[in-house]
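Chemist: Fold the following, please.
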Amino acid sequence: MNMNKSWQRNALASAIVAAAWGVAPTALAQDTEIKIAQPLEEVTVVARQKSSAEDVIAERLEYDVVTDIISNEQIVRVGDPNVASALRRVPGLTLVDDKFIYVRGLGERYSSAQLNSALVPSPDLQRNVIPLDIFPAEVIESLAVQKVYSADMPANFGGGNVDIRTRALPNDLLVNVTVGSGWSSASTGKDGLTYNGGGDDALGTDDGTRALPAEITQAIQTYRGDISVANIFQTLNKDGGFHTIPEAQAINRKIAASLNRDIDITTKSNGPDKKIKAGVGYNFDLSDDWNLGFIAMGSYDNKVRNKDRTNRSSNNPERIYSDTQRTVDEVSLNGFGSVGLAYGLDHQIDYTHLFIRDTDDEASITTGFNANNAEIDSGNQYVTYELRYEERELRTNQLRGEHKLVSTFNDVVYELPFRWADDLAFEWFYSDSKATTDKPNEVSVEGMNAIDMDTGAVLSTRIEDLSTAAVFRFTDLADNVESYGWDLVLPVEGDNYRLELSGGYDGSRKDRSYLGTTVNIDTSNADPDALAGTPGEALCCGRIEDRDNGFIASLGSAEAESYLAAQTLDAWYGKFDVTWNDTWRVSGGLRREDFKQAALPIDTLDFDNQLRVSDDELADIVVAEAKNYPSLSMTYMTQDFWAETFQFRLGYGGTTVRPDLREVAVVQYIDPVTDYRVVGNPYLQTSDLQNYDARGEWFFDNGNSFTVSLFHKNIDSPIETIRAAGSDDNVVLTFVNAEEAQLTGVEMEWLYDMQPIGAEGFFVSGNVTYSDSEITITDTDIGLTNNKRRMTGHSKEVANIQVGFDSPDGYHSATLAYNFFGERILFAARDGADDAYEQPFNSLDLNYAFYPMENLSVRLRLTNLLNQEREVKQDGVVILEEVADRTLSLGVKWDL
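Modeler: You can find the predicted model right below:
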């Protein structure tokens, strides 16, 4: 749990609660004086963006380690639509796909996110971090971004952590409605791919059309996971019955025919985006002391995107390549509700419920040439038809409380037995979350086109004669996470010092079930005439049912399809924070974590022994460790050292980065960014980090600031992404532990008001990070080309620069945001091939807001103005290329 950072937080916490009641503090003394808040109309209109940027930087003065805070007031002032947009203003953070944070050029492995200090599973279970665009700005009390470790934080801390703190008590009546639309240069008004789905697709949920048929579920039980003709025949006759092979074949064909085979891919014009969001909240005065408040919000977002890509072989790109036409229909449906009960400024209990549904409905057709039966000059072209419907949901229930252990009831003060403990504060939380991913009827069909050698036109098409010509996958994944903890904070004040002592406990329990079922259509002995046509033609209309066509159904895959996993964590910490003469500040602590994790592959089709590991292997893949993680920081504070306020910080922390469950499970999944297949490594070990930071901060009275930071990390057993052995031109990635790695860098950030140079209302803010890393892999037997190189996922250069404008009359604000990350290794290659490098990416976005009335705002956003495509290169060849996509979105928001 992220508790108050300094002794002053006792008074500041009271001030924050007071602000939620519509009153404001005038001092942070021990006897905090409360006055009625003054109107903030001018503050909330003029210099919206610049004053918000100043607040982000000024807040860090209060914290013992480098922490950036974005409050609800700042978010409302600027008008950020979600958490991801708000985090763009935080120094050192890069957002990928407007969803995931990268810190100081490091990949997502070294970033983490919490919800109200609790561990919450990601609804995107191909990622180990929460997509931050799913949280609407209106539900946020504050965002805390910490880039230097302290003992009250989870030790699973690499580059930074974001704690999303939600609201429960609104200031007053809250009513707002936002409607909007959007357009994409590569998608809107253009033809996209589609197919016949279910009746509830617009709501992001399948109505059962794609579900695993009951006939197959029953057949798995009846024939004990084996629906081969031979086993069906044997099962039918095991009790002395007299059944024939043709009868067994007919049963097999009937099982295949139960599949949803309405899978032909067609085209239609893509429409514009649809967005709507609404919220309501109120604060009830139950008495002079008691307050009850609630907030309820919901949103709906639908957009269709063409995401075409080209893949090439690095060895022979002119002859071995493929082009994929791909369309994804994305639906997001979110709901948030919270209730808060407060007694004065001393006690508050909040309940929060969060519901998120995020669905991708994808249709794609890939055509290309290979070195086998579809050579470029053969007149044949292979074709793969794919449908993937992925419905992800997150449901979270949280209960949390904040208490001062000195309370007043009916003007009677009740103090603790020990006078020195009168300011003791207690915070606690409990969180219960469930994240599910349902991928029904994920279809892949292999075919072959006969093409005109001169024009490339398709003359005819057919389904391939393969044992897995058509593959129907059904995947059901569920994550259940309980997270809970408490903190005690005791501030003590002396004549020339201030001391805060704190300690607490965090615990979590996580279990996962990943259950997959694959049904294959074997056409290796089928009548060639029966294979003619598209998948919808070849697999329907009685062709499978016809015994003369020779179709056969089978179950299972060559790879593991299911696993069960569990993870437990128990953590205790103690911490001190002392300030001497308002000049020196030292804080430190120790955290002990007891961590256990196991991911066990199972075979749901093996009715005799479902566990797919031996006893010896089981001992190797179970992780159990108990370690201590120290932190220590020092701050020197002075005045008039090149600026009105100067701080110099030193920090050290011992942390860890643990492999995610998806990285230790041997089940394959599709990476959502590259579309490469990824398989886990059950023998991965945790990585231990030693983190060193030095930081100089200059704050000027006019709001300008400049900061320079140096950082260094030593990493033991870092986890690296590599290409799996024997994956040829179908790229499959996996993970290994290296021996060690080092990362060293410098980060500069600034905020500058341009009024002195004649540009009233303009300001520039940003940050630039330059770093380098080296990783050493001593296990040369795995066949990697480079055993000493830069870390995968690490960019040497990262830049985030914003030029903002706030009109003096308060009617307009605009931001031109430039984001850049340098070349980074996507995966380490094998057998003499060069590593694959994701190419540098430049992004330029424009945000404009118009405030014609106090309660009305209009927002326009243009993204990817540079229209840069995403590329991955290997051996000088662009092996992956994805089309660029400029977008325009327009929204209108009304607030009561």
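Chemist: drop to CA atoms for contacts and neighbour counts, all remaining ones
Modeler: Noted.
Chemist: any chance you could map the helices in the stretch 401-550 of the chain?
Modeler: Using DSSP state H, counting those that start in this stretch, the helices of the stretch 401-550 of the chain run over residues 535-538.
Chemist: let's see this one next to it:
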Amino acid sequence: MKTIRNRLLLLLAGVFLSLTINAQTGVICGNVSDAKLNEPLIGASVVISGTTTGVVTDLDGNFRIENVTPGTYAVSVSYVSYQTQVIPSVKVVARQEAVVNVKLSDADLQLQNVVVVAQRKLGTEMAVLNTVRNSLPVMNGISSQQIAKTQDSDAAEVLRRIPGITIIDDRFIVVRGLAQRYNSVWLNNATTPSSETDSRAFSFDVLPSSLIDNMMVYKSPSPELPADFAGGFVRVMTKNIPDGNSYSFQYQAGFNTNASFKTFKLTNRLGADFFGFGAGGRMLPGNAPAHLNDVSPETAAAFTKQINQRWGVKTFTALPEQKLSFTMNRSFNMGDMRIGNVTSVNYSTGYDYYEMENNRYQSYDMVNNTSRYDNHYFDEAYKNTTKLGALFNWSLLAGNSKYEFRNFFNQRGTSSLIQREGTDYYSDLDVRYWESLYTGRTTYSGQLSGEHRFAEDVNKLDWTVGYSYANYNEPDRKDVYSKRNPDGSAMPYRVDEAKRYYQELNDNGFSAGTNYEHKLKVNDLFSPVIYGGLYGEYKTRDFEARRFGYNMLGNGYDRNADWEYSHLFTSANMGADKIYLIENTNKSDSYTSDNFLGAGYVSARLNYGEKLNANVGVRVEYYNLKLDGYEPDGVKPVNLDQSTTDLFPSVNVSYNFNEKHQLRLAYGRSVNRAEFREIVPYVYYDFERFANISGNAQLKNAYANNLDIRYEFYPSAGETVSLGGFYKGFNDPIEQTYHEAGSGVQYTFMNADRSEALGLELDVKKQLDFIGLKDLSFVFNGAIIHSKVYFEEGSFERNRPMQGQSPYLINTGLFYQNDNNGLSASVLFNRIGKRIETVGIPKQNPNDDIPDVYEMPRNSLDLSFSKKIGKMVEIKGGVKDLLNAKITYNQFLDITDPAGNTQTVNQLIRSYRPGVTLNVGVSVKF
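Modeler: This is a model prediction of the structure:
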């Protein structure tokens, strides 16, 4: 025992001594670049003169020499074919960084057969900052290094940290206050399919944050970028270049105050649910009749028995969220070639629960000066989500060529149960709605690409071919409607109607593109670069749905129920004279669609010395959209074949006052095209909104003119302050609206006449050591945005903000980072202004308006910390959404009484609290 105690004391003393020594040293760091071209130099040698201590610059030209004893040193910087530079009197102070930025000049040497086999990385904060700084289009980004400092688990959460971006429904992005449909998303170098059946959007929650190398958001058009965006073009790059050979394991548990260790309810599950593949076991059998109404009641009853499953509700205790991941990095040489592989597998499963008030209103009661409910409901929602993902990326570097093969796969399965209870005032009934639903989403993206440099980097050619697949499967959704008269008695609810629903969507996407770059050198002040490229993509969609209801005939079975229906839908009650399925499917429940996009561009990067740079060019796009479907009645066919060819000019200019100050100006024209689902007249019932959603075959493309101006200040390495303004003018903007349809509500998509948006953005990243707070940095990004939609004079419509646009956005936080102690922590705050979720319908009498539905502001506060233990182990923890503020949707109705007095009435539509989540995890890397 004494020996063990002595060894522990000796170990603790060694750890303490190591930390003390590290705390008494400093760092020499900085960047090495070409003096003329201002491009990073890869592999430059940086050595403390008179010693063997040194490093080589990374793929962004950055270097970092750690554990330097305080003092004054000379630093030598050298690179093949460049003049060596010696920087004298570099002062190193304990626990501080001595920043040295060096520009090397050409030595005018005639060298041949010198090849540096490397490629640029964008996974560090400095690399992303340099990319943003050197880019001519207005853009922002975030690196994997910065992502690691937060507890963000997926790409949606990561995107909240980028200036001007907010998230809807925990998975869709809003850029500069514009709804998700105004954005375009690429995964690596190819487009992504829409992962939603009822909106144009990519679901970012399918991409784990641990797989992201960097995320870039372009905010101004440029010829090499797709023209179909007005809010932002988002490019997500997955990890592909390993730093070396390593393995890492991660485990994390998340405790949600609403769900973890609480009583939970779900219908009976399948074993495949635990891996996200439960949709396959719930699909209709292969021998299902083509249409159930074409067979006899006896055959329909037999089929009803065959698929009569999972009506029982299982009650259990919800476990905390579990997340597991494994990553392998491999890098090796094969002759003159360098090969790298990143393989990652991740798994997560977790439970969510919330209680939500859910309302809809009739016209305002002017006599009694009060709102009148149309529906007044309370929902209990239970949800279990499982994700299984994999990344399998290869890279090959051979001389002046680089090849990459990227593969991303994600499977997401969600089982949910919603119990809704309240009063339907339209029918004057107490009602209960019950929905059991399983959804499966499959996403795959694969790309093969190459990059080739010729004539000592004068010419560059790159190419990409890609394939993407998205499947959305919603098998065997069960909806049950029960009612009773609201007479105050304890009479039971009686099942009045039951439905089952099956749908499946398959998207396939094929893409190919190539870009060419040629550098010219006229003189020392003028070195233009010419660009050109081609891009093509072809997407197909197949959608099929089947709807069933239950015929409930005769007697001999009990239709009274209290949230449990297994006693009603038993095999004993199935028969041609009792209960059997009838089909309500018609031709409008299926459609096929495809589109083709062909694009080409030419542009030139022009400069005057190092001060003035401009990218001027034009992009041409040919777009063809085809759709074959039917009107909701299933009788009248809908066949579309639309083609457009458009030119999209753009200009991006930057002026460098000096190394720290820069001004940008940008103009570009862009387009916003309708997505498949937005034009097809297929009608889908949304249970949460208790409303139908339909497309509009008359939608037109929306076009936008975009203007940007931004001033950027770079105080020191890793720091930035930028202030920008923007203006966007739209013709025929596309928005989601809703209107009354019989006893319910129907959502659809419409073109407004025109709209505009203008705003200011501020982005700050600053170390706080200048006020004595070492290792602490401050981050702030915010935006103030004004938008307005205009309508023709004489229309009932009244000018209002654009759908999805927030008047302000705030993301701010403090980061603590002490590399010597391996300790980091952060406090992050987010808030958005109220924004229109759904556009209402104005009436001739404003008192009768169906008001817009607004998502109201809420404060979100996240805390996180991590501690490295030795070189292999890291402990992470945090609190997500500490404030647990309500998520609320309201309507605001402006009322004028007969006397001319006005008031604004606030009507609650939906409201719930998501709960606080506490995370704790461990990662091991070796």
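Chemist: isn't residue 342 of structure 1 right up against residue 292?
Modeler: Yes. Assessed by C-alpha atoms under 8 Å, residue 342 of structure 1 is found in contact with residue 292 at 6.5 Å.
Chemist: So what's the residue count around the residue nearest to residue 336 of structure 2 when sequence neighbours are not counted?
Modeler: Here the nearest residue to residue 336 of structure 2 in space, its sequence neighbours aside, is residue 398; by C-alpha to C-alpha, 6 or more residues apart in numbering that works out to 6.5 Å. Look at residue 398 of structure 2: counted by other C-alpha atoms under 10 Å, it has 19 neighbours.
Chemist: And for residue 581 of structure 1?
Modeler: Close neighbours of residue 581 of structure 1, defined as other C-alpha under 10 Å, add up to 11.
Chemist: What residue in structure 2 is paired with it?
Modeler: Aligned counterpart of residue 581 of structure 1 in structure 2: residue 609 (TM-score structural alignment).
Chemist: Distance check, the residue most central in space within structure 2 against residue 359 of structure 2.
Modeler: Closest to where the C-alpha atoms of structure 2 average out (C-alpha atoms, centre = their mean) is residue 204, at 3.2 Å. Distance, residue 204 of structure 2 to residue 359 of structure 2, using C-alpha to C-alpha, to the nearest Å: 29 Å.
Chemist: same thing with residue 627 of structure 2?
Modeler: 36 Å.
Chemist: I'd say the residue nearest to residue 336 of structure 2 and residue 338 touch.
Modeler: Yes. At 6.6 Å, residue 398 of structure 2 and residue 338 qualify as touching, with contact defined as C-alpha under 8 Å.
Chemist: how about the strands in the stretch 251-400 of structure 2?
Modeler: Ranges of strands in the stretch 251-400 of structure 2, per DSSP state E, counting those that start in this stretch, are 263-267, 313-317, 321-334, 337-361, 373-398.
Chemist: Just the buried residues of the second one, please?
Modeler: By that I understand strand 313-317 of structure 2. residue 313 (16 or more other C-alpha atoms under 10 Å).
Chemist: hmm, who's touching stretch 713-721 of structure 1?
Modeler: Contacting residues not belonging to stretch 713-721 of structure 1 are listed as 659, 684-692, 733-744, 791-792, 826-828 [C-alpha atoms under 8 Å, 6 or more residues apart in numbering].
Chemist: correction: stretch 657-673 of structure 2
Modeler: 136-138, 181-182, 220-222, 227-230, 611, 648-656, 700-716, 733.
Chemist: List buried members of these by neighbour count.
Modeler: Among those, those classed as buried by 16+ other C-alpha under 10 Å are 136-138, 181-182, 220-222, 227-230, 648-655, 700, 702-714, 733.
Chemist: In strands only, show me the residues you listed.
Modeler: With strands defined by DSSP state E, the entries of those inside them are 648-655, 702-713.
Chemist: follow-up on the earlier one: the residue nearest to the centre of structure 2 corresponds to which position in structure 1?
Modeler: Residue 204 of structure 2 maps onto residue 132 in structure 1, by TM-score structural alignment.
Chemist: same check, this time on residue 525 of structure 2
Modeler: Matched to structure 1 by TM-score structural alignment, residue 525 of structure 2 sits across from residue 496.
Chemist: for the strand or helix carrying residue 16 of structure 1, packing partners?
Modeler: Here residue 16 of structure 1, judged by DSSP states H and E, is contained in helix 9-20. Under the contact criterion of 3 or more C-alpha pairs under 8 Å, 6 or more residues apart in numbering; DSSP states H and E, helix 9-20 of structure 1 touches strand 23-25.
Chemist: what packs against the strand it packs on?
Modeler: helix 9-20, strand 34-36.
Chemist: So which of those is nearest residue 229 of structure 1?
Modeler: Of all these, helix 9-20 sits nearest to residue 229 of structure 1, with 69.4 Å by C-alpha to C-alpha.
Chemist: now the angle from that closest one to strand 321-343?
Modeler: 90 degrees (axes from the mean of the first three to the mean of the last three C-alpha atoms, to 10 degrees).
Chemist: Let me see the residues that make contact with helix 9-20 of structure 1.
Modeler: Contact partners of helix 9-20 of structure 1, identified using C-alpha under 8 Å, 6+ apart, comprise 4, 24-25, 28-30, 32, 34, 169-171, 345-346, 423, 425, 491.
Chemist: Quick one: buried ones out of these?
Modeler: Of these, these count as buried by 16+ other C-alpha under 10 Å: 4, 24-25, 28, 169-171, 345-346, 423, 425, 491.
Chemist: Now go through those and say which are in strands.
Modeler: Secondary structure from DSSP E places 24-25, 425, 491 of these in strands.
Chemist: how about a markdown table for these, with distance to residue 353 of structure 1 added?
Modeler: Formatted as a markdown table, those follow (distance: C-alpha to C-alpha, whole Å):
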| residue | distance to residue 353 of structure 1 |
| --- | --- |
| 24 | 29 |
| 25 | 30 |
| 425 | 25 |
| 491 | 32 |
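Chemist: Among those residues, which one sits closest to residue 475 of structure 1?
Modeler: Checking these one by one against residue 475 of structure 1 (C-alpha to C-alpha), the nearest turns out to be residue 425, at 46.3 Å.
Chemist: Wait, the closest one touches residue 407, no?
Modeler: No. With contacts counted by C-alpha under 8 Å, residue 425 of structure 1 stays clear of residue 407, the gap being 11.0 Å.
Chemist: can you pull out the helices in structure 2?
Modeler: If DSSP state H is used as the criterion, the helices of structure 2 fall at 2-23, 125-134, 144-147, 155-159, 297-306, 676-679.
Chemist: Could I get those helices in CSV, plus columns for mean neighbour count and distance to residue 632 of structure 2?
Modeler: Shown next, in CSV, are these (neighbours: other C-alpha atoms under 10 Å; distance: least, C-alpha to C-alpha, whole Å):
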stretch, mean neighbour count, distance to residue 632 of structure 2
helix 2-23, 12, 71
helix 125-134, 20, 48
helix 144-147, 20, 46
helix 155-159, 24, 35
helix 297-306, 19, 25
helix 676-679, 24, 13
